[in-house]
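> return atomic coordinates for the entry below.
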Amino acid sequence: MLAQPLTQMNRIVKATYLLLLVTLVSSQSLLAQSADFLARVEKDEGYVKATNTQIAYKDGVPKPINFVSDYENLFKDSEEKELNKIISDFEGKTTVEIAVITVDATMVSKDDLDGYALKVAQKWGLGKPEKDNGVIILLSLGHRTLIMRGGSGIANRLNNTQINEIVASKATPQLKSGAYFLGIKDSVLALIDLLK
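This next block holds a predicted model:
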């Protein structure tokens, strides 16, 4: 009779150990892929200190924190981690890099947001250099604006009509209701579905 609870306990211990091992391995993979993206940015010496939480280029482009750079503080840490993992896993399978940046109204004027998104993508070296296969999602709650742009290397799989559809069907309804994380997550998942 005592052997049965011990056997069940052994299974629980083994399952817990296996779950811990899988989590550790996937965390190391996320760190390695994020490090590759950030290492390319670190080579540029044009950074100046802006605040304790933001490093900016002299021309006002912030340094990426990870695939998700939440300068407007819209996401919980757990949400940011989840988005980074989704994007990192996808990048690992396809080499397509997706960057999400949130900017507050003091970082850039509303009229400059589209050009600013392009400037951020270029400064960060978004997408593999030989493929130009990056996607940037820029959200400014202060300006009530979401911008999504893809590199020329994925234009055959992601066009402006598809981008507008993702924004209209996935992002806008969630953002209007205050569900910022879900709006961005749903948009990222829709992008991944198109680009896989």
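> all contacts plus neighbour counts: C-alpha atoms, from now on.
Noted.
> in this protein, which spans are helices?
Taking DSSP state H to define them, one finds helices in the chain at 3-42, 77-94, 113-124, 160-166, 172-176, 180-195.
> next, the structure of the following sequence, for comparison with the previous one:
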Amino acid sequence: MRCQKAILFLLIILSYISSSCTTQETESQNQSIELASSDSKARKFPKPIGYINDFENVFTDEQEQELTKLLTGYNQETTNAIAVITVSSIEPYSDFDQYALEISEEWGVGEKGKDNGLTILFSKKLQRIRISTGLGTERILTNEVCQRIIDHTIVPKLKEGKFFEGISSGLVELIEQWKQTDNHVTI
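Below you'll find the predicted structure:
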């Protein structure tokens, strides 16, 4: 009888250990599925390559270098960061503005804690442009200021097919506006 109880006890323990390992294995599989789905979310957006991310090939190499020089100098002077992104597609998104907000968030332009980043997303093919700002930036470069720069500085040049000139002059105006406001902020 004792032998039967001991065997039964061992079978119960083995059964418990076996089911426990299966549960852990399933949890492990679930974690890798979650990681894979998280990775696939990140893959919705192209990987950032610098200040100028010309995935639509709108700019010449010389134009990219000139824009990079402008944005690098501004970042070194102020720590504020600006990224320019050109895309020909926003798939799987259908809303350009939502895509712009989420790619800006995903890329994390600007310094953490300062939220001093700004992203210009432009698509020649889709004929759309959006400026997204970090929380710290939007206190200075409000939606109204950004929209005015888009409407009065950038879009007129884009309509003429002068993509570099439109983005470049928009960047210069954004930087000037940012500097003027930064200089007038009192602590």
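> fetch the TM-score of the aligned pair.
Put the two chains on top of each other and the TM-score (TM-score structural alignment, normalised by the length of structure 2) is 0.71; 143 aligned residues with a Cα RMSD of 2.0 Å.
> returning to what we had before: so which of the helices of structure 1 is nearest Asn66 of structure 1?
When the helices of structure 1 are compared by Cα to Cα, helix 3-42 sits nearest Asn66 of structure 1, at 6.1 Å.
> okay, the helices of structure 1 in TSV with distance to Lys131 of structure 1 next?
Below are those laid out as TSV (distance: least, Cα to Cα, whole Å):
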stretch	distance to Lys131 of structure 1
helix 3-42	14
helix 77-94	11
helix 113-124	13
helix 160-166	19
helix 172-176	30
helix 180-195	14
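> can you tell which of the ones you listed is closest to Lys58 of structure 1?
Of all the helices of structure 1, helix 113-124 comes closest under Cα to Cα, at 11.4 Å.
> mind giving me the packing neighbours of the closest one?
In terms of contacts (3 or more Cα pairs under 8 Å, 6 or more residues apart in numbering; DSSP states H and E), helix 113-124 of structure 1 is packed against helix 3-42, strand 134-140, strand 145-150.
> would TSV of the helices of structure 1 with mean neighbour count and distance to Val135 of structure 1 be doable?
Output for these, formatted as TSV (neighbours: other Cα atoms under 10 Å; distance: least, Cα to Cα, whole Å):
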stretch	mean neighbour count	distance to Val135 of structure 1
helix 3-42	13	13
helix 77-94	17	11
helix 113-124	18	8
helix 160-166	14	11
helix 172-176	17	18
helix 180-195	18	9
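> adding distance to Pro62 of structure 1, write the helices and strands packed on helix 113-124 of structure 1 out as CSV.
CSV is the format used below for those (distance: least, Cα to Cα, whole Å):
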stretch, distance to Pro62 of structure 1
helix 3-42, 11
strand 134-140, 12
strand 145-150, 17
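> so which of these is nearest Asp186 of structure 1?
For Asp186 of structure 1, the closest of those is strand 134-140, at 12.2 Å, according to Cα to Cα.
> where in structure 2 does the closest one align, residue-wise?
Aligning strand 134-140 of structure 1 against structure 2 (TM-score structural alignment) gives residues 117-123.
> other residues contacting the matching stretch?
Here stretch 117-123 of structure 2 makes contact (Cα atoms under 8 Å, 6 or more residues apart in numbering) with 56, 80-89, 100, 104, 108-111, 128-134, 136-137.
> make it 6 Å
Contact with stretch 117-123 of structure 2 is made by 80-88, 109-110, 128-134, as judged by Cα atoms under 6 Å, 6 or more residues apart in numbering.
> the residues you listed, buried ones only, as a PyMOL selection?
Only the buried entries of the contacts of stretch 117-123 of structure 2 go into this PyMOL selection, using 16 or more other Cα atoms under 10 Å:
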select buried, resi 80+81+82+83+84+85+86+87+88+109+110+129+130+131+132+133+134
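> quick one: map Ser94 of structure 2 onto structure 1.
Aligned partner of Ser94 of structure 2 by TM-score structural alignment: Asp111.
> how far apart are the match of strand 134-140 of structure 1 and its match in structure 1?
Aligned to structure 1 and superposed, stretch 117-123 of structure 2 gives a mean residue distance of 0.5 Å (mean Cα distance after the TM-score superposition for structure 1).
> ok, Val96 of structure 1 touching Glu130?
No: the pair Val96 of structure 1 and Glu130 does not pass the contact test of Cα atoms under 6 Å, sitting 11.6 Å apart.
> can you give me the end-to-end span of stretch 176-184 of structure 1?
Chord length of stretch 176-184 of structure 1, first to last residue, is 12 Å (Cα to Cα, to the nearest Å).
> could you tell me where it falls in structure 2?
Stretch 176-184 of structure 1 maps onto residues 159-167 of structure 2, going by TM-score structural alignment.
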